[in-house]
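Asks: got a predicted structure plus its sequence, pasted below:
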Amino acid sequence: MFKGSIVAIITPMTEKGKICRNSLKKLVQYHIKNHTTAIVSVGTTGESATLNQEEHNYTILSTLEFADGKIPIIAGTGANSTYEAITLTKKLENSGIRGCLSVVPYYNKPTQNGLYQHFKSISENTNIPQILYNVPSRTGCDMLPETVIKLSKLNNIIGIKEATGDLTRIHQIKQYVKKNFLIISGDDTTALDFMQLGGDGVISVTANIAAQEMSQMCLLALQNDFINARIINKKLMPIHQALFLESNPIPIKWAAFKLGMINNDTLRLPLTTLSYTTQKILQKALIKSKMIS
């Protein structure tokens, strides 16, 4: 179910910073049309850190409503407090959410045992399948392969989004986990290499604006047609790189606005609009990738 191109969807907002349902509906329909395999709602790209719990739940349930059973929804329910992560997850039980993405607790910098106990507690207190999310560049804490392997033995922990960019992690994890344990890239730039080494797909930022291309690239990769997959990846590489010149989701929101996919590029402070210098670089990347003329 969670293989191929999975989008880490942006959370569109009005000029006043409220959740924009019209733009969100448009984005969900875009991903259904272009064969994205699943949507992650309110992950890092969805500005989870600046939404309150009510907005968090509202955005996820709105995404689920607009999907109308046509595409599975994964809810971002991670937090740096174990209690909060459990609370966010439990609110979605019996909602139709197909899985939860749970980030390594940020700022606290727990030990490996602390990480294990955190995710074990979520697993024991909720019934929604859990995907671990390791992104040390954002959390300040790296969940090591040994901890992932230990957690993989728990019943409803079904995979990991590995966003270290370290391709050796795939083999380190894959050889010791059950066969159906998902290992998903969290880095668009290295996602194709990740899949060639045995990864199951990517939770993608680029897919927000290039859903069809990312879907086709991942489909080819899963069919072991890496020659044609690399042709698509080469075309997208300027975008992969430009989308991380400033903190995600600043560039992807600007690009989606530029392409007419959302009504504006409003972000929540402390995130601010893409700088003029980076706008020019990203615009050139969009032209080079033939997204705009």
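Replies: Thanks, I have it.
Asks: contacts and neighbour counts: CA atoms only from here.
Replies: OK.
Asks: in a strand, T45, correct?
Replies: No. Counting by DSSP: H, G, I helix; E, B strand; the rest coil, one finds T45 to be coil, located in no strand.
Asks: ok, E54 - how many residues close by?
Replies: Neighbours of E54 under the rule other Cα atoms under 10 Å: 9.
Asks: roughly how far does it sit from L61?
Replies: 11 Å (Cα to Cα, to the nearest Å).
Asks: mind listing what G43 touches?
Replies: Residues in contact with G43 (Cα atoms under 8 Å, 6 or more residues apart in numbering) are 8-9, 75-77, 101.
Asks: mind checking which of those residues are in strands?
Replies: 8, 75-76, 101 (DSSP state E).
Asks: sorry, back to before: format the contacts of G43 as a markdown table; extra columns: neighbour count.
Replies: Shown next, in a markdown table, are the contacts of G43 (neighbours: other Cα atoms under 10 Å):
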| residue | neighbour count |
| --- | --- |
| A8 | 26 |
| I9 | 31 |
| A75 | 30 |
| G76 | 28 |
| T77 | 28 |
| L101 | 23 |
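Asks: now N125, nearest residue through space, not along the chain?
Replies: I86 (6.8 Å; Cα to Cα, 6 or more residues apart in numbering).
Asks: isn't the one you found right up against E124?
Replies: No. Between I86 and E124 there is no contact under Cα atoms under 8 Å: 9.5 Å.
Asks: quick one, which of those two is more surrounded?
Replies: I86 (22 against 12).
Asks: take a look at this one as well, against the first:
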Amino acid sequence: MFSGSIPALVTPFCDGAFSEKHFRALIDWQIDNGSSALVPAGTTGESSTLSNAEHHRVIEVCIEQAAGRVPVIAGCGSNDTNNAILHLNFSKKSGAAAGLVVAPYYNRPNQEGIYAHFEAMTKKNDLPIVLYNVPARTVTDIKPETVARLAKLPTVIGIKDASGDMPRVTDHRLACGPDFCLLSGVDEQSLAFNAAGGVGCISVTANVAPKLCAEFQAACATGDYELARNLNDKLYPLHLALFSDASPGPIKYALSRVIEGFPTELRLPMTPPSEASRRQVDAALENAGLI
């Protein structure tokens, strides 16, 4: 259902408020440069610092501005199942193509609790769900056997896997079948992830390098792994630099270097990246030919 380069969009802020103007311009730039879908209000979008009203407005603006040119996979995650259902219902009503739903964080449910969380969502809404597994942030891990169970639910159609555990690509492909959408959640692993059966990446780097990321994913899709490796070599230092300090600080700084006037403002507890991180980002942007 989804493939290619899919940016996990930042949420721009100006003077503490969501900047619709900058967000709409970012969406147009992403689509013009080959991004195949968009993810608003995810982790990179600082969703954990947004009120529900803000969260829904970010999704709404993204769907409005995309205007059907590419699908929108709305960030619908929460550690509270009822709140996740609220996000899913709003996204469905607003015209999202799917919801990206992270494993419940902080609460630390067991595998049965994780399954019950997603099962409850499928019973309340028929919007397609892309699972999001990122144990480093959530302290929970959707185990491959649980992914296989969830894949049998009628609306669970894929996974963004940011576990970093590469054998899971094969585990998921074999257990969930050829129609289950396998998307990487770790930019620097995308080359190996696609070679193992993945079809794309929900990407941080694509925020600032949409054309290169789209070309990389297209090369993988056509089996041109020589070109994919060459593009990956250009992007690889940037993949690492964007996590040289707490995300999304480095990616917002990178966007300000590539798009004149793009705001770098973050919401507490996030703070600006260090000078060393900024230097690493600058060098990586130069290596990729973006500045």
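Replies: Noted; the coordinates are in hand. Keep in mind that what you see is a predicted model, and the values were worked out from it rather than measured.
Asks: spatially, which two of the contacts of G43 of structure 1 are the most separated?
Replies: I9 and T77 (14.2 Å; Cα to Cα).
Asks: D187 is in contact with Q241 of structure 1, correct?
Replies: No. Contact criterion Cα under 8 Å: Q241 of structure 1 and D187 do not qualify, at 10.1 Å.
Asks: rewinding a little: contacting residues for the residue nearest to N125 of structure 1?
Replies: Taking Cα under 8 Å, 6+ apart, we find I86 of structure 1 in contact with 77, 121-122, 125-126.
Asks: what's in contact with the helix or strand hosting K284 of structure 1?
Replies: Per DSSP states H and E, K284 of structure 1 falls inside helix 276-288. Outside of helix 276-288 of structure 1, the residues within contact range by Cα under 8 Å, 6+ apart are 235, 238-239, 242-243, 245-246, 251, 254-255, 292-293.
Asks: most surrounded residue in these?
Replies: I239 (30 neighbours).
Asks: so which residues of the stretch 151-293 of structure 1 form helices?
Replies: For the stretch 151-293 of structure 1, the helices defined by DSSP state H, counting those that start in this stretch cover 168-174, 191-196, 211-222, 226-242, 250-258, 276-288.
Asks: now do the longest one and helix 211-222, the angle between them.
Replies: So the one you mean is helix 226-242 of structure 1. Calculated by axes from the mean of the first three to the mean of the last three Cα atoms, to 10 degrees, helix 226-242 of structure 1 forms an angle of 140 degrees with helix 211-222.
Asks: other residues contacting helix 226-242 of structure 1?
Replies: 188-189, 192, 196, 206, 213-214, 216-218, 220-221, 251, 281-282, 285-286, 288-289.
Asks: quick one: map E112 of structure 2 onto structure 1.
Replies: Aligned counterpart of E112 of structure 2 in structure 1: N113 (TM-score structural alignment).
Asks: just the contacts of G43 of structure 1 now: which is nearest L269 of structure 1?
Replies: When those are compared against L269 of structure 1 (criterion: Cα to Cα), the nearest one is I9, at 18.7 Å.
Asks: quick one on the thing from earlier: can you tell me, leaving aside adjacent residues, what's nearest to the match of E112 of structure 2?
Replies: Nearest to N113 of structure 1 is T147, by Cα to Cα, 6+ apart, at 7.9 Å.
Asks: next up, the contacts around the one you found.
Replies: Contacts of T147 of structure 1 (Cα under 8 Å, 6+ apart): 112-113, 115-116.
Asks: can I get those in a markdown table with neighbour count and secondary structure?
Replies: Shown next, in a markdown table, are the contacts of T147 of structure 1 (neighbours: other Cα atoms under 10 Å; DSSP: H, G, I helix; E, B strand; the rest coil):
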| residue | neighbour count | secondary structure |
| --- | --- | --- |
| Q112 | 16 | helix |
| N113 | 10 | helix |
| L115 | 22 | helix |
| Y116 | 17 | helix |
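Asks: pretty sure the residue nearest to N125 of structure 1 is in a helix, no?
Replies: Yes. Under three-state DSSP, I86 of structure 1 falls within a helix.
Asks: for I232 of structure 1, see how far away it is.
Replies: Counting by Cα to Cα, the gap from I86 of structure 1 to I232 of structure 1 is 39 Å.
Asks: again with L219 of structure 1
Replies: L219 of structure 1 is 11 Å from I232 of structure 1, by Cα to Cα.
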